[in-house]
Structures are given as structure tokens and as C-alpha cells.
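In: Can you look at this prediction? I've put the sequence above it.
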Amino acid sequence: MSHHLLAFFTIMDNQGGIAVTDPPKFDLDLYIQNYKGRTRFDRLFLIARSSVPLCIDALKVAIAEAKRGADTQRYREAVECLRIAAPSEPEAVFDQAWLSNQEAANRIETKRLLTELKGYKNNLIKESIRMGNEDLGKHLESIGDLNAAAEAFSKMRPDVSTSKQFIDVGRHLVRVSVQRCEWAMVSAHLSKMGGSQSQEEEFILQPYIKIAHGIALLGQEKYHEAALSFLAADSAASSSNYNELASANDVAIYGGLLALASMDRSHLQQQVLENPKFRTFLELEPHIRRAIAQFVSGRYSACIAILESYRPDYLLDIYLQKHIQTIYAQIRRKCIVQYMIPFSCVSLDTMNKAFGRPGQPIEDELADMIQSGILQARINTIDKLVTTIGTNPRVQMQEAALKSAEDYERQALDRLRRMGISAADLELKGQKKMGGHPLHGQSELAMEETLG
């Protein structure tokens, strides 16, 4: 690593970033072709700030991507990063002419759109007002003013007249909210989009809603709910319907990893491996399918090994990066717990061979799991054994007998109470309307006595 690159990643580390030194398995150019819209730059810029091997290449592509758009702040940030990481590169010099021209063009376009919208409002033409707000929102989003863009898109709602227009408003607001990482707002906008679309619109919209909702739930660390949302996405629809948010490969990765972290073996088999909708996604990422199949088959160390080999890739994902450590830790703990279930006693050497990491003995990890209640076991440091804590069958039988006795006693008391009420003629009879009174004769007296 050059001293310029080292200085760059030192700055990134001080800002709370991470440095991935292992090269990912994907090709950068092929990877970025799966996306459209502003997420392309966001993903490239994250890769540049996180991947040591891809840093300079990703920054160059990000600069080119920024110059194809109108967001001058993004261009400034990417060039500034490249100036620190590789100052000798031609792209590390600010293109002042482009910056000045683009900023002037942005100001002119903003003024023009605001003037047009004001004219539409004066004429009170609803369709023109809707289109004017939409054009203004798209422009403001393209120049990076996401707050103003969200406000413009929100002002479209009173003027929509068709289900397609209503869906378009929702998609605009979801896209902006995802860029701002406002996960609760993403879910709120998605909830307003369902219900009124035609069958064709519903087919196109279904995977978009499920994937966007999954991303929002992932951002809120609701891993099980997010997994169910990704698993329900219909793979029959084209990825062009949702690739402003994620690719079909991403859906397989997100759904598979989150399912592994939050579901047991039977649910993984039924809801992932045997899920006809999700199977098409899984075919794009066969290693995810292999990892899930290994877990279901009880080959836990093989499952972990597959996932670890792809950790560098997932650390470069815009939605997964902040969560990958937690997700991997949950999967690892599940593997250890499942591995221990058939045994009453396992040697620490065996556990280290199955789950140990280089230079990190597993004893500390097991102790943490035992203290947190995840693993019911004891560690014998003298004999180097891990002993599971099983429930005494005699105690289980006694507890079951006591519970049965309590249930019988409660039922017997209920029956005796009912017999006493019946013998005293205090039961409520069926209501009869006579003379305007709801109850008559002895039934009314019984009601008074009961209430008394």
C-alpha cells in the first residue's frame, strides 16, 4: 500500500469507516452495470472508501459517474478523495470549467422550473401542477437537494388522478427516503402505495415493494421481518423495476443471509430452499444456496467457511456493511448451538477445529454465549471439555404431573361452582321481551340476585 493510500484509509478510519484489504470476488465494471440512478455513485463511493484494492479504480469510475450527472457536491467529494489517495492521477485535478458550467446550469434550471410551477398554480391546472412538481423534484434530486426534492414530490399527492400517478409519487418518495436512510419513512410511503393498482401494475410493483420494505427493515435491524420481505419478492418481474434500489443478486444475498441469521433449520428448508419465488434469485448466487443447504444438513463449519470467503464482498455493500458483523455473529452462534445439541460433552479441541479462528481460541466466545444465555453449557478448563446442561427427566416428569394436578383442580372447582349455581336456581335464562321489560319473572329475580 502506498503512503498516499495509507493516509487516505487512516482518514477514513478516523471518520468511522472500515478498510477491507482482501479483494472482492466481483468485477467492478460488471457489478455497477446492475444498477441505475443515483445508487450507482453511492455504491462506487462506498467501495472506494472501504476497499483497499479497488479504491483508486472505484474513485475514477465514481468521478466519471458524477460528471454524467448534475450533482457537483458529489464530484467535489470524489475528486478530493482521489487527490488524497492518488494525487498523480489525471482525474485528481478539479475540472473547474465543468464545475462552473454545471453549477450555473443548475441555478438556471431551478429558476426556470420554479417559474413554470408558479404559472401552473396561477392557472389552477391540476395536471400541470402535478407535472411541474414532479419535474422540480427530479431536478432537485439530481443536484443533491434531497430535502427540497422530497417536499416537491409530496406536493404531487393532491393532484394525482390515476393509480399510476399515485404509484409514481410513492416511488419518488421511497427513493429519496432510501438515499437519506430514513427507514421509517420508507415503510410509511410503501404502505400508501398498495391496494388500488391494476393486475399488471401489481405484478410490476410487488417485487419493488417487498425489496424496498426489506431494505427498510434491514436498516432498522429487524432481520427476521426483513428476511420474510425479501423471500416474498416475485422473481418473475424484471429487475429493471427495482434496480434503482438493488439488483436481483442483492435480493438473493440479503434474503439468504438474513434468513440464515433469523430462521431455524425447518424454516430455512421450507421458506428458502423450497420457495419457488425465491429459487430464481438463489440461482444467481449459488454460494448462498450452498451455505443454507450446509446449515440445514448440519455441516455448520462448512456453512461458516463459505460465508467467510464472501465477507469482503458483503462489507462493500451499501446496505449490508453496517450490519454484516452482527449478522455473521448471529449465524455463527446458531451454528455452535446447533452443533452442541446432539452431544452431552464435546472437547474444546473438537470445537476449535470446527469453529476456531486463527489465533482466537473459542473458549472466550463460548464463555460469552454461556453468560448471555444463548448456550446452556459449562466449560471444564481442567479437562478441556464443554458439557451441555440437560434437564433432569425426573424433574420434567414431576413438573408435568404437578401441572396436570393443578389443571384438574381448577376444572373441578369450575364444575362444582356451576353445579352450585344451578342448584340455587341462579342461572341466567334466555331473555324474553314482555311488556317492554328485558327479563321476566324468576329470570329477572335471578339477575338481581346474581348482580347483588
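Out: Here it is on my side, so go on.
In: Every contact and neighbour count from this point should use C-alpha atoms.
Out: Fine.
In: neighbours around residue 360, how many?
Out: Using other C-alpha atoms under 10 Å, residue 360 has 10 other residues around it.
In: nope, residue 268 is what I was after
Out: By the measure other C-alpha under 10 Å, the count of residues near residue 268 is 20.
In: which strands and helices sit next to the strand or helix carrying it?
Out: For residue 268, the element it lies in under DSSP states H and E is helix 265-268. Contact partners of helix 265-268 among helices and strands, from 3 or more C-alpha pairs under 8 Å, 6 or more residues apart in numbering; DSSP states H and E: helix 286-296.
In: which residues are contacting stretch 49-58?
Out: The contact list for stretch 49-58 (C-alpha atoms under 8 Å, 6 or more residues apart in numbering) reads 5, 9, 12, 17-23, 28, 44-45, 47-48, 82, 85-86, 316.
In: Flag every buried residue along that stretch.
Out: 49-56, 58 (16 or more other C-alpha atoms under 10 Å).
In: Out of those, which sit inside helices?
Out: Using DSSP state H, the members of the buried residues of stretch 49-58 that fall within helices are 49-50, 55-56, 58.
In: Check the gap between the residue nearest to residue 23 when sequence neighbours are not counted and residue 400 for me.
Out: Excluding the flanking residues, the one nearest residue 23 by C-alpha to C-alpha, 6 or more residues apart in numbering is residue 53, at 5.9 Å. Computed as C-alpha to C-alpha, to the nearest Å, the residue 53 to residue 400 distance reads 61 Å.
In: A further structure is provided below for comparison with the first:
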Amino acid sequence: MNVDGHPLSSEIYLTGFSHNHSPLDSPACSSDLSSLLEHTLAFSFPHEEIYKNLLLVPSLCDENDVFPSVKPSKNFDFNVYIQSYIGYTQIERLLLIGETCPSLRDPTRRFTLQLLQQSENVFLYKKLMDRPLFSDMEFDGNWILEKEKEACLIIGNLENENSIYKSKMDKKKVYEIQCKLGQAHYKYGNFTDALQAFSNARESCSTPQELFEVNLECAFISIQLQNFDYVSNSIGYLAQSQCLEPNIASKLKSWAALAMLYYKNYRLAVVKFLEIPTSHYNAQIFSDVLSVQDLITYICVLSLAESDRREISDLLGNANFRSQLESLPHIHALLTSFYNLQYNSFIQLLDQISNDLRFDLYMHRHIHTLSKKIYSKALLQYLSPYECADLRTMGQSFGVDPAYLEKQIAWLINDGALMARIDSCNKLIYTHKSNERMKTYSTTLKTGDGFRRNTVSTLVRISLTHYNSCPK
């Protein structure tokens, strides 16, 4: 301020145009920014809780953050959700919900133990005794002893038979015993030994169909173990097999997409999911790993994070996919509100869906990163038509305080995602628009230079060839 009390100049962030030291770069200012954000979040504005979840500033929010307590949204129906799965994936999802949602802790614990006893998975049942979630639960010791004896007897007999048939060089019988051994290990919960048994069965396969079935079992067990390196290798072979049926092909595509999701290759993950025909959106195909609702949700969330506006339009315009999408009204509303620029309702829906996806077995590690990407994309989409935008008007559109929104824009500028500068005094954002005419002109000149160089090189080669062919 000068002596008259007027500002000498507007506070402007120039990080989008210059790599000079910016207010966000200094360590001291990083802590100041954190305190400013905490102060800003203390204001009362419509979506305060939402923006705490979607906070973009790295000093306060990181992709490795843990959300120990999650409250399900109004769209989350626990019974419907958990009945969408079968087998081990149902148990794993129950454990995740029990550990992250205090309000559902008791029903998930009881249901988990009940399912484990029904499935005879004594290996996991025993492991749960050491988990804090089950510290005050009673376990059936007699059932554990009974199932351990039964498992030892069955597996011991199969191993003896396997040794006998190996000594007789009977490949057919060895293949059958190894498969039974893998199934027995899987039934009692020892997935590592089950994978080893099915892997050993490969050596005794006598037909392409047998080899295909063994590799499919290996891939499936690797999904349960979340060993996605093994999954990717197995899918590479299975996808080229002549024994591949359409339903199995769709299942393999979903597994390949999960592998891409695990490696954080979100773009390729959504491409793989979209390769699955909508006619195969059937619970009987996917329920041992995913539900149809998961499939649709993954496609929409990943598309919002990775696809451009035209691709989202194509997705909404796909009649077959839209008929499936309409079965999940909140997901359909999320996609349409983003496309129709209804940012206020979009942010509310994004918060609800992001919250529920923290219960998801495969998405919970990624939803924070994806939410930040989607939110950033919404901010960039809002600013794209403007050379100068008013933070107050933008705050009304998003339902947030302008001071808070300013910090988010500053983070995008500092990260290099947005070429702009902020006038903090007047609450204005000046975006830098590239000169498309000059860009086209430069591209044309480069293409012409390349054509000229190729022409000269061709003429030189012709001359040399002619010279070499002439008699000395």
C-alpha cells in the first residue's frame, strides 16, 4: 500500500508465462498457502466438504493420502452392492468396507465370517484373527481344526496320486491331479499354492483347450492376488488362442483394463473397458471380479479424467451404452452435467461418487488422483472460452468462495496445466490464448522445409547412382 492507502499494483501470478520464482515456489510460502487455505475453508459456502475432498494443492493433499473413515452417500445401497459379486471378491470388498466405513463395520464383519465358513476358506479365516477389525469377534476354533484336517487329507492324497502318476509318465492323469490340487488349494484359501499347482499343470497339457483353461485359471487367481504382472502375461497368450469364446474375450478385456488401472495407465484402461461390447454387460460374465455397475462407473469416471469433450459426446451419443448408463442415474447425471457445463451440480455428484468409490476394491487407490484430474479439467473447461474471467462469477458457477478458487487456479498455473495470470486485487484471471494462425503458418513452413530437404536428398542419391553406374 502507498501512503494514501491505495494498492501500488495488483498481485499477479505469472507462473504460466515465466519460470521466475513465483509465490507458490518458496518453502515459506508453501506453509503460508496451507494456512491460507485452512482459513479459506473456514468460510461458509455451499460445497465446503466437497472441496476438502477435491483439494488440489499438493502441500495439503496427496495421492497417497489415506481416508480412514468414509461415510457412504445416499446412492450407496450396501445390500445391493455386495450381492452384485460372488466368491472371493465379495469377501475382499466386505473387508475394505468394514475397514473404511465405521457405520457398516458390524454387518460387514458378521457377513464376512459367515461367507468364509460357507466357502470353507480356512486360510483367510485364520488370518482375520490377527486383523484389528476382528479383534473383538469370536472365531470358531473347532471349525478351523476340522477344515485344516480336511484340507491336509485331501491335498495330501492328491500329492501322493500326483507322485504315482508322474512315475508312470501318465501326462493325462498328472494334468487332472494338478488341476484338482489347484482347485483344492483355492477352495481352502491358499491362492499362492493354487497358482503354483495350475502353473505346474501346463507341463502336462496335451491339447490347446487344456492349456487355455490352465492359463485362464492362472490369470483368474492372479487377479485375486492382484499380481497384475502375471495377469498381463497370461492375457497376452489367452487373447491369441483359438479356444477363445466371446464371453471369455470380454472378461479378459476387463482384466486387462484392471491391469492398466493398477499401473495408473488410465487412458489405456478406459480404451480396454470400451472394447467390451455392451451386449456382454452381464453379471454372469463379470461378477467373480467386477459388477456391471462397476464397469459402467469405471468407464464414465476414467473418461471424465482422460477423454476430451468430443469423446465424451460420442459416449453419451452411443445408444447401446446410454441404455446401460441410464440404469445408474447418478453416473448418467455426472457425465451429462459435465458435458452441459452445469458445474455446481457436477461437483456435488463428483463428491458423492468419489466417496463411494473409496469402497471399491480396484478404484479406491486411484479415485483421489482421478477426482483431482476431473476437477482440474472442469476448471480448464470453464476458462477455455475466455481471455479474461471473473473469479467471483466463476465461484458462483462452482459454488465456492472466490478466494478458495483463486488458490486452485494458482496451483494449476504453477503446475503448468494453465497458461494464465491472476489479478488478485480485482479478482480476474487473464488466460493466454495461442495464435492459431501463426501456429498454422509455422507448421506450413516446417513442412515445406522438410519437403525441400527430402527432394534435395533424393536428387543427390539419383546423381550418385547415375555416377556410379557410368564406366570410368
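Out: Good, I have the coordinates. What you see is a predicted model; the values in this text were computed from it and never measured.
In: Give me the TM-score for this pair.
Out: Here the TM-score for the pair of chains, by TM-score structural alignment, normalised by the length of the first structure, is 0.81; 406 aligned residues with a C-alpha RMSD of 2.9 Å.
In: In a markdown table: the ones in helices among the buried residues of stretch 49-58 of the first structure, plus distance to residue 258 of the first structure.
Out: Output for these, formatted as a markdown table (distance: C-alpha to C-alpha, whole Å):
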| residue | distance to residue 258 of the first structure |
| --- | --- |
| 49 | 25 |
| 50 | 22 |
| 55 | 28 |
| 56 | 31 |
| 58 | 28 |
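In: which residues of the first structure fall in strands?
Out: Along the first structure, counting by DSSP state E, strands occupy 345-347, 377-380, 385-388.
In: Contacts only, for residue 342 of the second structure.
Out: For residue 342 of the second structure, the contact set (C-alpha under 8 Å, 6+ apart) comprises residue 397.
In: and it, what pairs with it in the first structure?
Out: Mapped onto the first structure by TM-score structural alignment, residue 342 of the second structure lines up with residue 299.
In: What separation do you get for its match and residue 358 of the first structure?
Out: 20 Å.
In: Then residue 304 of the first structure?
Out: Distance of residue 304 of the first structure to residue 358 of the first structure, given as C-alpha to C-alpha: 14 Å.
In: Over to residue 294 of the first structure?
Out: For residue 294 of the first structure, the distance to residue 358 of the first structure equals 22 Å [C-alpha to C-alpha].
In: Between the two, which has more neighbouring residues?
Out: Counted by other C-alpha under 10 Å, residue 294 of the first structure and residue 358 do not tie: residue 294 has more neighbours, with 17 against 6.
In: okay, now the counterpart of residue 241 of the first structure in the second structure: neighbour count?
Out: Aligning on TM-score structural alignment places residue 241 of the first structure opposite residue 285 in the second structure. Residues near residue 285 of the second structure, counting by other C-alpha under 10 Å, number 16.
In: residues touching residue 285 of the second structure, list them.
Out: Residue 285 of the second structure makes contact with 247-248, 251, according to C-alpha under 8 Å, 6+ apart.
In: Please enumerate the helices of the stretch 351-452 of the first structure.
Out: Assigned by DSSP state H, counting those that start in this stretch, the stretch 351-452 of the first structure shows helices spanning 363-371, 393-423, 442-451.
In: Those: which one's closest to residue 199 of the first structure?
Out: Residue 199 of the first structure lies closest to helix 363-371 among the helices of the stretch 351-452 of the first structure, at 49.2 Å (C-alpha to C-alpha).
In: Buried residues, that closest one. List them.
Out: Using 16+ other C-alpha under 10 Å as the test for burial, helix 363-371 of the first structure gives 363, 366, 369.
In: cool, stretch 126-135 of the second structure as well?
Out: Going by neighbour count (16+ other C-alpha under 10 Å), the buried part of stretch 126-135 of the second structure is 128, 134.
In: just stretch 380-391 of the second structure next, same as before
Out: Within stretch 380-391 of the second structure, the residues that count as buried by 16+ other C-alpha under 10 Å are 382-383, 389-391.
In: And stretch 57-65 of the first structure, by the same measure?
Out: 58-63, 65.
In: and what of stretch 194-202 of the second structure?
Out: Under the neighbour-count criterion of 16+ other C-alpha under 10 Å, stretch 194-202 of the second structure has 194-195, 197-202 buried.
In: and what of stretch 245-261 of the second structure?
Out: Here stretch 245-261 of the second structure shows 247-261 as buried, counting by 16+ other C-alpha under 10 Å.
In: that older thread, in helices only, show me the buried residues of stretch 194-202 of the second structure.
Out: Among these, DSSP H puts 194-195, 197-201 in helices.
In: Could you export the residues you listed as TSV, including distance to residue 310 of the second structure?
Out: Shown next, in TSV, are those (distance: C-alpha to C-alpha, whole Å):
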residue	distance to residue 310 of the second structure
194	46
195	43
197	48
198	45
199	45
200	48
201	48
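In: quick revisit: now for the buried residues of stretch 194-202 of the second structure, which pair is the farthest apart?
Out: Pairwise over those, using C-alpha to C-alpha, the maximum falls at 194 and 202, 13.1 Å.
In: Between those two, which contacts overlap?
Out: In terms of C-alpha under 8 Å, 6+ apart, residue 194 of the second structure and residue 202 are not both contacted by any residue.
In: thinking in terms of the whole chain, how far from its middle is stretch 153-161 of the first structure?
Out: Distance of stretch 153-161 of the first structure from the chain centroid (C-alpha atoms, centre = their mean, to the nearest Å) equals 28 Å.
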